[in-house]
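Enquirer: Could you look at this predicted model? Sequence included:
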Amino acid sequence: MAKAESKRSGAALLVAGKSGADEQVNGAAELPVPGVRAAKASTTREATSRRSTESEVYDDGTNTFFWRAHTLTVLFILTCALVYVTLLEETPQDTAYNTKRGIVASILVFLCFGVTQAKDGPFSRPHPAYWRFWLCVTVVYELFLIFILFQTVQDGRLFMKYIDPKLGVPLPERDYGGNCLIYDPGNTTDPFHNIWDKMDGFVPAHFLGWYIKTLMIRDWWMCMIISVMFEFLEYSLEHQLPNFSECWWDHWIMDVLVCNGLGIYCGMKTLGWLSMKPYQWQGLWNIPTYKGKIKRIAFQFTPYSWVKFEWRPASNLRRWLAVLGIIFMFLLAELNTFYLKFVLWMPPEHYLVLLRLVFFVNVGGVAMREIYDFMDDPKFHKKLGQQAWLVAAITVTEFLIVVKYDPNTIMLPIPFFITQCWILGILLIFTWTLWRFFIRDITLRYKETRRRKQENSAERERPPGNSNSNPVTVSGRSKLNGNTDTVRHRKS
């Protein structure tokens, strides 16, 4: 449980190594030991540049009872529970009930193992065990999806009845289109009834969802692109799912501008506060006043430190493709929410739909941090994080369930004009990628090489009396790489 920390000489303050919306700093700072080799100094420079976007954290290093793993305690409690079931409880004669209880008990034992023994992730607040719990829940959910994928369509929908007897019944989809008049003069009682009809529980859910997504992605442009792209997807797929059919003002005013836009704005303001907030941590029992203790308990549910994400998608081809992949997976996960309800016959207000959203809220932030670390510091993070790997597998598995359970809906032909729009968009992205990372670089290298040759030829043609001037020029390679180092030509 102890955090990787670095001490400043002559001070009791500890610069923490965990960061995030409880995140960990990647690599401890170097101690000022005399005689450090040049390789170690190079590592220090890399770590310093890596921490340029990370907030500075001060911690007194107190490790209380709260931070310990308690592996023996959990094992003892688990053993007592199993002994009670075996020796003191009479097993019911209900096969279905015993089957459900056995599955739940197996999951709980696995969660107990994971909470105490699983690998820690990048977040540490409110407690590392909290994030290990959600990692184990991710594994259980992926195994559940794999089980559903291997069933027939009838058996899969029938299995949902074991979870809730109300499920397994086809439900009509609500059409949000129809009358799109903002002001309906024909309805004298309430001419704005169309607006009030759309003001259901999904309006605050939209706002809250995009507020949390902004805290995950931490970039205004990426959030807006995903928000607008999903509305285009709803336009493109409304022939498959009726509830994608919405009024134009529902798409662009209520969703993009009001709900999504306001959620993104509030999220960016929160990000600004978290990036400027001082992170000074002190043990609870080291705080003298009760007010300070209460404040410390409240701040336990805030980030340990903060990392500002700088995606820089146009910096190189690898980051550009990674950002495109993140946007694609976000959109696919959003679509899975609607298609899973459709193929598994779950009403939108069912608690399983809400639990899935709560699940993604807790695991999405960890996954995004692991993806960013993998992109930003591949030398230190040589493989994709465990939570990010599982979230990607879950998103793909959910889509495969949709394809298997209702291929007729998925394969409904897209209208020709919509197909043309998507082909045009894909071609524009492909053309820009080709120009930005291939043609542009080749052209710049050619121009720089040609200019250097002209300067070298002019240098050779100078009179011998001017040979000591030592002109300084910038190399083409350094300019392309964003480096301002200069190269001196040899004297004539």
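Expert: Yep, that arrived.
Enquirer: from here on, contacts and neighbour counts on C-alpha atoms
Expert: Noted.
Enquirer: Wait, Phe301 touches Pro126, no?
Expert: Yes. Between Phe301 and Pro126 there is a contact under Cα atoms under 8 Å: 4.9 Å.
Enquirer: and these two? which has more neighbours close in?
Expert: Using other Cα atoms under 10 Å, the more surrounded residue of Phe301 and Pro126 is Pro126, with 18 against 14.
Enquirer: three-state assignment of the more buried one?
Expert: coil (DSSP: H, G, I helix; E, B strand; the rest coil).
Enquirer: ok, it to Phe359 distance?
Expert: 17 Å (Cα to Cα, to the nearest Å).
Enquirer: Could you do Phe207 as well?
Expert: For Phe207 relative to Phe359 (Cα to Cα), the value is 17 Å.
Enquirer: the helices in the stretch 51-200 of the chain, which residues?
Expert: 71-83, 95-117, 128-149, 153-163, 193-198 (DSSP state H, counting those that start in this stretch).
Enquirer: will you turn these into JSON lines that also has mean neighbour count and distance to Val363?
Expert: Rendered in JSON lines, the data for the helices of the stretch 51-200 of the chain read as follows (neighbours: other Cα atoms under 10 Å; distance: least, Cα to Cα, whole Å):
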{"stretch": "helix 71-83", "mean neighbour count": "12", "distance to Val363": "24"}
{"stretch": "helix 95-117", "mean neighbour count": "14", "distance to Val363": "15"}
{"stretch": "helix 128-149", "mean neighbour count": "18", "distance to Val363": "7"}
{"stretch": "helix 153-163", "mean neighbour count": "15", "distance to Val363": "23"}
{"stretch": "helix 193-198", "mean neighbour count": "14", "distance to Val363": "30"}
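Enquirer: of these, which approaches Asp373 most closely?
Expert: The closest of those to Asp373 is helix 128-149. By Cα to Cα, the value is 17.3 Å.
Enquirer: In terms of secondary structure, what does the closest one contact?
Expert: helix 95-117, helix 351-376, helix 386-405 (3 or more Cα pairs under 8 Å, 6 or more residues apart in numbering; DSSP states H and E).
Enquirer: Can you give me the buried ones in the shortest one?
Expert: The reference is to helix 386-405. Neighbour-count burial for helix 386-405 flags 387-388, 390-391, 394-395, 397-405 (criterion: 16 or more other Cα atoms under 10 Å).
Enquirer: coming back round to it: would JSON lines of the helices of the stretch 51-200 of the chain with distance to Ser275 be doable?
Expert: Shown next, in JSON lines, are the helices of the stretch 51-200 of the chain (distance: least, Cα to Cα, whole Å):
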{"stretch": "helix 71-83", "distance to Ser275": "35"}
{"stretch": "helix 95-117", "distance to Ser275": "30"}
{"stretch": "helix 128-149", "distance to Ser275": "22"}
{"stretch": "helix 153-163", "distance to Ser275": "43"}
{"stretch": "helix 193-198", "distance to Ser275": "36"}
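Enquirer: next, the one to line up against it:
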Amino acid sequence: MAPSAKDSVIEDDQYFRVIINERSVDDISLDFFYKPHTITLLVTCISGLLYFAFTRDDSNQEQNIWNGLSCVLFFFLIISVLAFPNGPFTRPHPAIWRIVFGLSVFYFMLLLFILFQTRTDVRKMIIWLYPELKDSGPDEKEYAVNCSEISVQRLWSSVDVFILCHFFGWVTKALLIRHYGILWTISVMWEITEIAFAHLLPNFAECWWDAIVLDILLCNGLGIWLGMWLCRKLEIRDYHWESIKDIHSTTGKLRRAVLQFTPVSWVYVRWMDPNSTTMRIIAVWILIVAFQMVELNTFFLKHILYIPPSHMLNLIRLLLICLISAPTIRQYYVYVSDTRCKRVGTQLWVFCAIMLTEMIICIKFGLQMFRQTVATYVITWLCVQMVGSFVCIYLCALFAERWNKWKYDHDMDSPIRKPRMKPSMPPIDNNSDGTMDCASGRDTQSSRNKIDKENGSVKDVGKSSIGLSHSTKAHKLRSRSHSDKKAHVSTNVKSSIGNGSL
């Protein structure tokens, strides 16, 4: 009997909530950190509020305003922990990702407030927060000076803290995107973006050797290589997590506590596959353009609001964007590759709202600057962005189709690389072991099962092929065939099946 429309909607909603928007933790080892403590939290927060409200000195008006705003942010994050979704990740703790989501919502609210102010009033707010910015001006440092003079000393003098930030920024991008073609496309397209907007932002003008050697080859290239190398190392690992209660040595407990801040498993990402459709190519192109917009917002905001590049405000914004980018890219990837995902995740929605609101603020406050825009440059830039990105993405799709080296399963359009099974092993029954084809939307019976902690059996939750090692799958198959489907797996070898993976 075919499921009704209502049942399908309920199933899709449950799939969205469990897999994409609010993953649950299945490998809980310390129950205290995952049990609700809402009453204790309420009593503690109100007690602290009473203490500070009646004991602090309130004679300074500016300090009162600052303390009030800080208290508003604090309680907003507390409510975020209680009410907001944690998204697709659960490590080191779901509360951390709820706070990240709360920070993104708070930043979005702040941008909306700024949008309805004047540029002069926004400058007054910034000066009130940071008085040292009173005499700051636009960043007019020029890098395209004496480009014909090339020497080792000059190249070395160009290496500063921003070069290191540039390098580690690309390492982070590689860890998030995990695709050479997309990363190199973003790298090259950004250099073209700098050329197109150099007449508006003087620090975009660079010498050819600065753009090609220092930026594209060294910072971007080495950052991409290191990030992808880390991805390969994390991808081939077997993830077996032992409960901290079963570890007896102090060193072992400390090591396990530190490892809590690492991903519970590592998902193999396939943005392009042999069966990529036109919509998949357009979705990847949107990802590339979004990266360009976020970077442009960074430079335009600090130029229009007179914030020096080395100031703390820029660092705070970059760290916030980096944090919210991790769940955003994962939710976007699932939305693009999984046909069962019918809507975007909440963190992705908020990130898009932040990006577009920042762009509107730049246009509103920088109208005088944008009047100097050379229309030919911008139109050429848009054409190059569109054509260049589409060509690179098409080549990536063509490469995935003709030189497929990952033994892709053409029958199931899955974005997850499946482990190779030995010939001697019995075939996997999709209806019995709970595997799921993420892209085709084939959800088997056990995709909603949970871990049975009483008998130690592991039942698959969601995408069972994600993060599940070869040895663990083989152990499950042998256990089922020799013990009448009583899959006895030791509780200290729980493989977290995709939940909270990066």
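Expert: Good, I have the coordinates. This one's a predicted model, so the numbers in the text were calculated from it and none came from an experiment.
Enquirer: Superposing both, give me the TM-score.
Expert: Remark: TM-score between the superposed chains equals 0.71 [TM-score structural alignment, normalised by the length of structure 1]; 378 aligned residues with a Cα RMSD of 3.1 Å.
Enquirer: With adjacent residues omitted, what lies nearest to Cys341 of structure 2?
Expert: Tyr335 (5.5 Å; Cα to Cα, 6 or more residues apart in numbering).
Enquirer: How much space separates that neighbour from Ser104 of structure 2?
Expert: 20 Å.
Enquirer: Nearest residue to the middle of structure 1?
Expert: Centroid-nearest residue in structure 1, with Cα atoms, centre = their mean: Met368, separated by 2.8 Å.
Enquirer: Map it across to structure 2 for me.
Expert: In structure 2, Met368 of structure 1 lines up with Ile329, judged by TM-score structural alignment.
Enquirer: now Cys112 of structure 1
Expert: So Cys112 of structure 1 corresponds to Ile78, using TM-score structural alignment.
Enquirer: For Phe207 and Phe359 of structure 1, work out which one has more neighbours and name it.
Expert: The neighbour count for Phe207 of structure 1 versus Phe359, taken as other Cα under 10 Å, is higher for Phe207 (20 against 15).
Enquirer: Could I get the contacting residues of the more buried one?
Expert: 259-260, 262-263 (Cα atoms under 8 Å, 6 or more residues apart in numbering).
Enquirer: one more time with 10 Å, if that's ok
Expert: Going by Cα atoms under 10 Å, 6 or more residues apart in numbering, Phe207 of structure 1 touches 213, 255, 258-264, 266.
Enquirer: Put together JSON lines for these, with secondary structure, neighbour count and distance to Val104 of structure 1 on each row.
Expert: Shown next, in JSON lines, are the contacts of Phe207 of structure 1 (DSSP: H, G, I helix; E, B strand; the rest coil; neighbours: other Cα atoms under 10 Å; distance: Cα to Cα, whole Å):
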{"residue": "Lys213", "secondary structure": "helix", "neighbour count": "22", "distance to Val104 of structure 1": "31"}
{"residue": "Asp255", "secondary structure": "helix", "neighbour count": "19", "distance to Val104 of structure 1": "39"}
{"residue": "Val258", "secondary structure": "helix", "neighbour count": "16", "distance to Val104 of structure 1": "41"}
{"residue": "Cys259", "secondary structure": "helix", "neighbour count": "22", "distance to Val104 of structure 1": "38"}
{"residue": "Asn260", "secondary structure": "helix", "neighbour count": "28", "distance to Val104 of structure 1": "37"}
{"residue": "Gly261", "secondary structure": "helix", "neighbour count": "22", "distance to Val104 of structure 1": "41"}
{"residue": "Leu262", "secondary structure": "helix", "neighbour count": "18", "distance to Val104 of structure 1": "40"}
{"residue": "Gly263", "secondary structure": "helix", "neighbour count": "23", "distance to Val104 of structure 1": "37"}
{"residue": "Ile264", "secondary structure": "helix", "neighbour count": "30", "distance to Val104 of structure 1": "38"}
{"residue": "Cys266", "secondary structure": "helix", "neighbour count": "18", "distance to Val104 of structure 1": "39"}
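Enquirer: export those residues to TSV and tack on distance to Val472 of structure 1?
Expert: Listed next are the contacts of Phe207 of structure 1 as TSV, based on distance: Cα to Cα, whole Å:
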residue	distance to Val472 of structure 1
Lys213	49
Asp255	56
Val258	55
Cys259	56
Asn260	52
Gly261	50
Leu262	52
Gly263	52
Ile264	48
Cys266	50
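Enquirer: which of the residues you listed lies closest to Ala39 of structure 1?
Expert: Lys213 (39.7 Å).
Enquirer: Any figure for the gap between the closest one and Leu355 of structure 1?
Expert: Taking Cα to Cα, one finds Lys213 of structure 1 at 17 Å from Leu355 of structure 1.
Enquirer: returning to what we had before: contacting residues around the residue nearest to the match of Cys112 of structure 1 when sequence neighbours are not counted?
Expert: In space, and not counting its chain neighbours, Ile78 of structure 2 is closest to Ile99: 7.9 Å by Cα to Cα, 6+ apart. Residues near Ile99 of structure 2 by Cα under 10 Å, 6+ apart: 76-82, 84-86, 105.
Enquirer: What distance do you get for the residue mapped onto Arg356 of structure 1 from structure 2 to Val294 of structure 2?
Expert: Matched to structure 2 by TM-score structural alignment, Arg356 of structure 1 sits across from Arg317. Distance, Arg317 of structure 2 to Val294 of structure 2, using Cα to Cα: 11 Å.
Enquirer: Give me the more crowded residue out of these two.
Expert: For Arg317 of structure 2 and Val294, the more surrounded residue by other Cα under 10 Å is Val294, and the numbers stand at 18 against 13.
Enquirer: before we move on, which element is the aligned partner of the more buried one in structure 1 in?
Expert: When structure 1 is aligned by TM-score structural alignment, Val294 of structure 2 is paired with Ala333. Per DSSP states H and E: Ala333 of structure 1 is located in helix 317-344.
Enquirer: So what does Val137 of structure 1 match up with in structure 2?
Expert: Using TM-score structural alignment, Val137 of structure 1 lines up with Leu103 in structure 2.
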